[in-house]
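can you look at this prediction? I've put the sequence above it.
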Amino acid sequence: MNNNVSHIYPTRWFWIALLVPVGILLSMTVQPLLALYAGERITLQTVPVDPRDLFYGDYVQLRFAIEEVDGSVVDKALVQKMVKNPEADRYPVYVSLRKNGQTAVVAHVSEKRPRTSLYLKGELMPIWQWENGQRRAKYAIDYQLDRYYVEEDSGLEWEKLARQGKVWADVKVKGGYGVMLELKPAQ
């Protein structure tokens, strides 16, 4: 009796189709993990607003002091680019930070990656204002570090402290990527 039972083994394409999505998902964790384990710890001053998320609970909507910068720290070539192209509303930038006492502050904003290790990637948005008949720009920067979940029923306490300017956030920074570690009362 001839038994023509063939065994079906997974092909190379099966393994590729299986491993590609897994590889993509794993690659999304590399940058946050690098920042968390090998990043430099900095402290940022915050000004939060406290909403409540139905699914996640209390969180503090954060606004950092480094999110608004004066034109004196923005690269001149980038300023010229914005003046020539006023329709664009966001520009990808690298923000060099320096420690100033216990917190970090903006040292320089540029489209070029800095040589220093302490920097964040962000999106620069010009805010045009008129002063004494002249157009002047202030700049806002979005770092995607604006939400931090806190213990249930503690959000209002953090909001109260923030309105008094008494909240700092510890952030780990590596390769332009920041990971929020904790909120703490200002010292």
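Here it is on my side, so go on.

C-alpha from now on. contacts and neighbour counts both.
Noted.

which residues are in contact with Y91?
Contacts for Y91 (C-alpha atoms under 8 Å, 6 or more residues apart in numbering) come out as E123, L124, M125.

ok, so of those residues, who is nearest V73?
Out of the contacts of Y91, the one with the shortest distance to V73 is L124. That distance is 12.2 Å, counting by C-alpha to C-alpha.

can you classify that closest one as helix, strand or coil?
Reducing the assignment to helix, strand or coil with DSSP: H, G, I helix; E, B strand; the rest coil, the entry for L124 is strand.

next SSE after the longest helix along the chain?
Looking only at the chain and at elements set by DSSP state H, the helix with the highest residue count is helix 12-27. The element immediately downstream of helix 12-27 (helix or strand, assigned by DSSP states H and E) is helix 30-38.

run through who's touching that following helix.
K172, V173, K174, G175, Y177, G178, V179.

count the neighbours of the third one for me.
Other residues within reach of K174, judged by other C-alpha atoms under 10 Å, total 23.

cool, the second one as well?
Residue crowding around V173 was assessed by other C-alpha under 10 Å; the count is 24.

which non-adjacent residue is nearest it?
With C-alpha to C-alpha, 6 or more residues apart in numbering as the criterion, V173 has its nearest non-adjacent residue at 4.7 Å, and that residue is G39.

same check, this time on the first one
When the adjacent residues along the chain are set aside, K172 lies closest to R41, with 4.4 Å between them (C-alpha to C-alpha, 6+ apart).

tell me the helix or strand right after the helix or strand where that neighbour lies.
Using DSSP H and E, R41 falls within strand 40-45. Following the chain from strand 40-45 toward its C-terminal end, the next helix or strand by DSSP H and E is strand 52-53.

contacts for that following strand, please.
Judged by C-alpha under 8 Å, 6+ apart, the contacts made with strand 52-53 from elsewhere in the structure are D58, Y59.

this is the other structure I want to compare:
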Amino acid sequence: MSNGSAVSVKRRSLLVFGLVLLQALVLAGVAVSYYAVGWFGQDVRVRTVPVDPRDLLYGDYVTLSYDISRLDPSLWKDPGSRAERGKTIFVVAAPGADGLFEAKAAYGSKPSAGQGEVVLKGRINYNWDDAIAVKYGIEKYYVPENTGQALEEKADRLIVHLKVAPWGQAAIQGLEDRKD
């Protein structure tokens, strides 16, 4: 084997090793980003109204719709741009009088959060004259089998505990029954 051939084999081996390492780092990054929400996220409680569907592969889950998922168009604060379907949206939320978080403003680019506020990252599902509908990626919550119906019966009293990371990603931590 010539010296040039050995260098070519070594270079190819390094390339393969680099590609495998890159794939492993990407997978680790995805996993770490999910757990990082729990580590660095701020506690948030929001009001919800669930619906009870069933997934044959994953079992019972509750589809959640939040007060902060339907925004008044007057909350859009980006002059010169429109809230368009499919666009990334950043919703500033702060605790209301009852301690539950409410939407205060919406932007097309990430704003800085004020004291006690969080910024939730979502995607505009649709924009009508009377509302901007937002999906945050936290609309499904899997529950133990045969418990979805019980949650549906107390839908108007449920509060969702979220963790919201500084970069806007949210993760559901649990549901609680609001005792009014």
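Perfect, thanks for sending it. Note that the structure is a prediction, hence the values are computed from the model and not measured.

tell me which residue of structure 2 lines up with G71 of structure 1.
Applying TM-score structural alignment, one finds that G71 of structure 1 aligns to P73 in structure 2.

if we can go back for a sec, most surrounded residue in the contacts of helix 30-38 of structure 1?
When neighbours are counted as other C-alpha under 10 Å, the busiest of the contacts of helix 30-38 of structure 1 turns out to be G178, with 26 neighbours.

for that residue, give its distance to I42 of structure 1.
The spacing between G178 of structure 1 and I42 of structure 1, counted by C-alpha to C-alpha, to the nearest Å, is 10 Å.

now list whatever residues contact both of the two.
Between them, G178 of structure 1 and I42 share the neighbouring residues V171, K172, with contact defined by C-alpha under 8 Å, 6+ apart.

one step back: among the contacts of Y91 of structure 1, which recur in structure 2?
On the basis of both residues aligned by TM-score structural alignment, their matches' C-alpha atoms under 8 Å, what survives of the contacts of Y91 of structure 1 in structure 2 is E123, L124.

any chance of the contacts of Y91 of structure 1 in JSON lines, with neighbour count and distance to K84 of structure 1 too?
Formatted as JSON lines, the contacts of Y91 of structure 1 follow (neighbours: other C-alpha atoms under 10 Å; distance: C-alpha to C-alpha, whole Å):
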{"residue": "E123", "neighbour count": "18", "distance to K84 of structure 1": "18"}
{"residue": "L124", "neighbour count": "25", "distance to K84 of structure 1": "15"}
{"residue": "M125", "neighbour count": "20", "distance to K84 of structure 1": "15"}
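
so how many other residues sit close to K121 of structure 1?
In terms of burial, K121 of structure 1 registers 22 neighbours under the definition other C-alpha under 10 Å.

now D153 of structure 1
Around D153 of structure 1 there are 12 other residues, counting by other C-alpha under 10 Å.

now which residue in structure 2 aligns to it?
Checking with TM-score structural alignment, D153 of structure 1 has N146 as its match.

tell me which stretches of structure 1 form helices.
Counting by DSSP H, the helices of structure 1 are 12-27, 30-38, 76-84, 155-163.

list the contacts for the residue nearest to S154 of structure 1 when sequence neighbours are not counted?
In space, S154 of structure 1 comes closest to D58 once its chain neighbours are excluded; the distance is 7.3 Å by C-alpha to C-alpha, 6+ apart. Shown in contact with D58 of structure 1 (C-alpha under 8 Å, 6+ apart): D50, P51, R52, Y149, V150, E151, E152, D153, S154, G155.

return the member of the residues you listed nearest to R12 of structure 1.
Comparing the contacts of D58 of structure 1 against R12 of structure 1 with C-alpha to C-alpha places Y149 closest, at 43.4 Å.

report the separation between the closest one and L118 of structure 1.
According to C-alpha to C-alpha, Y149 of structure 1 stands 25 Å off from L118 of structure 1.

of those two, who's got more company?
Comparing Y149 of structure 1 with L118 by neighbour count (other C-alpha under 10 Å), the higher total belongs to L118, at 22 against 18.

what sits against that one?
Going by C-alpha under 8 Å, 6+ apart, L118 of structure 1 touches E40, S96, L97, R98, V173, K174, G175, G176.

corresponding residue for G99 of structure 2 in structure 1?
Residue correspondence, TM-score structural alignment: G99 of structure 2 in this structure matches Q102 in structure 1.
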